[in-house]
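> Next comes the sequence, and after it the predicted model I'd like to discuss.
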Amino acid sequence: MIGDSLEVLWTWTPFLLEGLYWNVVITLLATMLGTCVGGVLAVLHLSPSRFIARGVGFVVSVFRNVPSLVLLFYAATLIPNQIDLGGTIVNIPDWLKASIALAASPTGFTALNLHTSILYWRQGQRRAAMLFIPNWLGGLMITLLASSTASLVGVSELVGQCNTVIAATGTTYLVPIYVYALCLFFALCYPLSLALGGLKRHMAAKYA
């Protein structure tokens, strides 16, 4: 049984790694979008206008408190599969929709934490301000783990690929396949986690 499971996993590893690739793509794009939008909101939050500052604060609260899974289904439903740009048809793939939906979390995170970091920097608290960087990387890892929900809207990321493999090989290999997927995620995230811890220690010592 173990030998059969290992053979199945070895045979399907390239297929599963292709799914993990899409997890990384979705994560990077969602984080990039979220960082850009969140950065703009963070700057606007510094506005001397109370109306603007409070409005931005409300928007940030929405981004931080709406479940990404809900936004994922909204994006899959409301964003069209194609857009007609003056006769040119542009396709919008599911992975792009997922990236847009998952950008909500890094948007809220960046807006709140960058705003706080700017205030710390202005007060001369360099250490507290610079901790935004490792915290931002931690948010990226959270988005990476959340990217596994993209399979629910048809994206062929790692979990979706696992379901395809199980459908092809039978439920006998369900547990080994999902455990293998967990190991692939761990192999990707654990080195990042170690690097993140080292970066925090380095920055804490540098700006002590």
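Thanks, I have it.
> Going by C-alpha atoms from here, please, whenever you check contacts or count neighbours.
Will do.
> What are the neighbouring residues in contact with the residue nearest the centre of the chain?
The centroid of the chain falls nearest to Thr143 when counting by C-alpha atoms, centre = their mean (2.4 Å). Contacts for Thr143 were tallied using C-alpha atoms under 8 Å, 6 or more residues apart in numbering; they are Thr27, Ala30, Thr31, Leu102, Ser105, Pro106.
> what about the closest residue to Pro80 other than its chain neighbours, neighbour count?
Nearest residue to Pro80, sequence neighbours excluded (C-alpha to C-alpha, 6 or more residues apart in numbering): Ile92, at 7.1 Å. Using other C-alpha atoms under 10 Å, Ile92 has 13 neighbouring residues.
> ok, structure two:
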Amino acid sequence: MKGEAFRIERRRFAEGGFCSRIHWRQGMWLVLAFFGSLAVAYAQSEPQPASPSAIRTLVLWLPFILKGFGLNLLMSFIAMAVATLFGVGLGLLQISRSRLLRMPAWLVTHLFRNSPWLVILFVIMFLMPFEIRLPGGGTIIIPDWVKATFAFSLPVMANISEIVRGAINSIPKGQWDSAESLAFSRGQTLRWIILPQCIRRAIPPWMNWYALLALATPMASILGVREAVGNAQAAMEAAGARPEFLIPFYLFLLCLFFAYIYPIALLTRKLERKYVFAN
């Protein structure tokens, strides 16, 4: 009876999650709405004499904007790798039996989980040095996008720490007891029995946090990082900063990020339903 109730609750969870309610038709309508709005903006724009239209200007600067979008992706990949590496370690420290290890890990996790991303970005950008001087006399310049990438990794690291802690604690205690009865040490139990089960439970929320991280990277443009939004703003300024450029350029950025994030949301939903119903 308890097992049936548990399966019902998991089914409700799978049907009630945000990613579970996303359907590909919704994405299609959103894309059509974006491009429809783009067409309306083009129709309402009034090109100045001897000046290209907003759409033609967008096409002209498209490679420059896509180059900035490539930096967005690079920042998201590196930040997610760093966040995953340190987040897993932080999550394991949170379940440590030693209070001296567990409490600092808990403090770091909740500090970065409950701090605004923009505040963390400003703090890291201004606290990290602009260059590192080597003993031999040389210097290493630290680009702004590297500092921004590190800043974005911190809140994601804290949330991955909570994902790891929650996934480990969700494993029934009987599995720990069974492993102990077979003379497994705590480390062996964690490595060979508990963590393999946690991986598939952690993948959907891990993908959700990657999607949020990728969507957060345009905040780096506030501090001068030339990613997609920064390059789009530079392109509009170079083309004359005409007001009718705003809607086409920013709607294109919306479409660009949506086209990248939406498939991740669909895959997250698929994996979430697969793993929820498999348990």
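Good, I have the coordinates. Quick caveat: nothing in here was measured; it's all calculated off a predicted structure.
> Check the alignment and tell me where the residue nearest to Pro80 of the first structure lands in the second structure.
In the second structure, the residue matched to Ile92 of the first structure (TM-score structural alignment) is Ile142.
> again, but for Trp136 of the first structure
Matched across to the second structure, Trp136 of the first structure falls on Trp206, judged by TM-score structural alignment.
> just checking, its match touches Ala158?
No - if you go by C-alpha atoms under 8 Å, Trp206 of the second structure and Ala158 don't touch, sitting 11.8 Å apart.
> Between the two, which has more neighbouring residues?
Legend: neighbour count by other C-alpha under 10 Å for Trp206 of the second structure and Ala158, higher for Ala158 (27 against 19).
> hang on, that one packs against Leu107?
No - using C-alpha under 8 Å, Ala158 of the second structure is not in contact with Leu107; the gap is 9.9 Å.
> on that earlier part again, chain neighbours aside, what residue packs nearest to the match of Trp136 of the first structure?
Nearest residue to Trp206 of the second structure, sequence neighbours excluded (C-alpha to C-alpha, 6+ apart): Ile160, at 6.9 Å.
> how close does the residue mapped onto that neighbour from the first structure get to Val165 of the first structure?
Structural correspondence for Ile160 of the second structure with respect to the first structure (TM-score structural alignment): Thr110. Distance, Thr110 of the first structure to Val165 of the first structure, by C-alpha to C-alpha, to the nearest Å: 37 Å.
> what does Val155 of the first structure give?
15 Å.
> For those two, indicate the residue with more neighbours.
The neighbour count for Val155 of the first structure versus Val165, taken as other C-alpha under 10 Å, is higher for Val155 (24 against 20).
> my read: that one touches Ser99, true?
No - Val155 of the first structure is beyond contact range of Ser99, at 10.5 Å (criterion: C-alpha under 8 Å).
> which residues do those two both contact?
Residues touching both Val155 of the first structure and Ser99 (C-alpha under 8 Å, 6+ apart): none.
> Please identify the helix or strand for the residue nearest to Trp206 of the second structure.
Assigned by DSSP states H and E, Ile160 of the second structure belongs to helix 144-169.
> Distance check, the spatially closest residue to Leu114 of the first structure that is not a sequence neighbour against Trp121 of the first structure.
Closest residue to Leu114 of the first structure apart from its sequence neighbours, by C-alpha to C-alpha, 6+ apart: Ala42 at 6.0 Å. Computed with C-alpha to C-alpha, the distance linking Ala42 of the first structure and Trp121 of the first structure is 14 Å.
> and the two? which has more neighbours close in?
For Ala42 of the first structure versus Trp121, the count of surrounding residues by other C-alpha under 10 Å is larger for Ala42: 28 against 15.
> Map that one onto the second structure.
Under TM-score structural alignment, Ala42 of the first structure pairs with Gly91 in the second structure.
> Quick check: next helix or strand after the helix or strand where that match lies?
Using DSSP H and E, Gly91 of the second structure sits within helix 62-94. Later in the chain than helix 62-94 of the second structure, the nearest helix or strand by DSSP H and E is helix 99-113.
> mean shift between that next one and the first structure?
With mean C-alpha distance after the TM-score superposition for the first structure, helix 99-113 of the second structure departs from the first structure by a mean of 1.5 Å once superposed.
> Could you do stretch 268-275 of the second structure as well?
Mean deviation for stretch 268-275 of the second structure: 1.4 Å (mean C-alpha distance after the TM-score superposition for the first structure).
> Pull up the aligned stretch in the first structure for that stretch.
With TM-score structural alignment applied, stretch 268-275 of the second structure matches the range 196-203 in the first structure.
> How about Ala79 of the second structure, nearest residue that isn't a chain neighbour?
Ser153 (4.6 Å).
> quick one: the one you found and Phe86 touch, right?
No - at 9.2 Å, Ser153 of the second structure does not count as touching Phe86 under the criterion of C-alpha under 8 Å.
> quick one: contacts for the residue nearest to Leu114 of the first structure?
Listed by C-alpha under 8 Å, 6+ apart, the contact set of Ala42 of the first structure reads Thr110, Ala111, Leu112, Leu114, His115.
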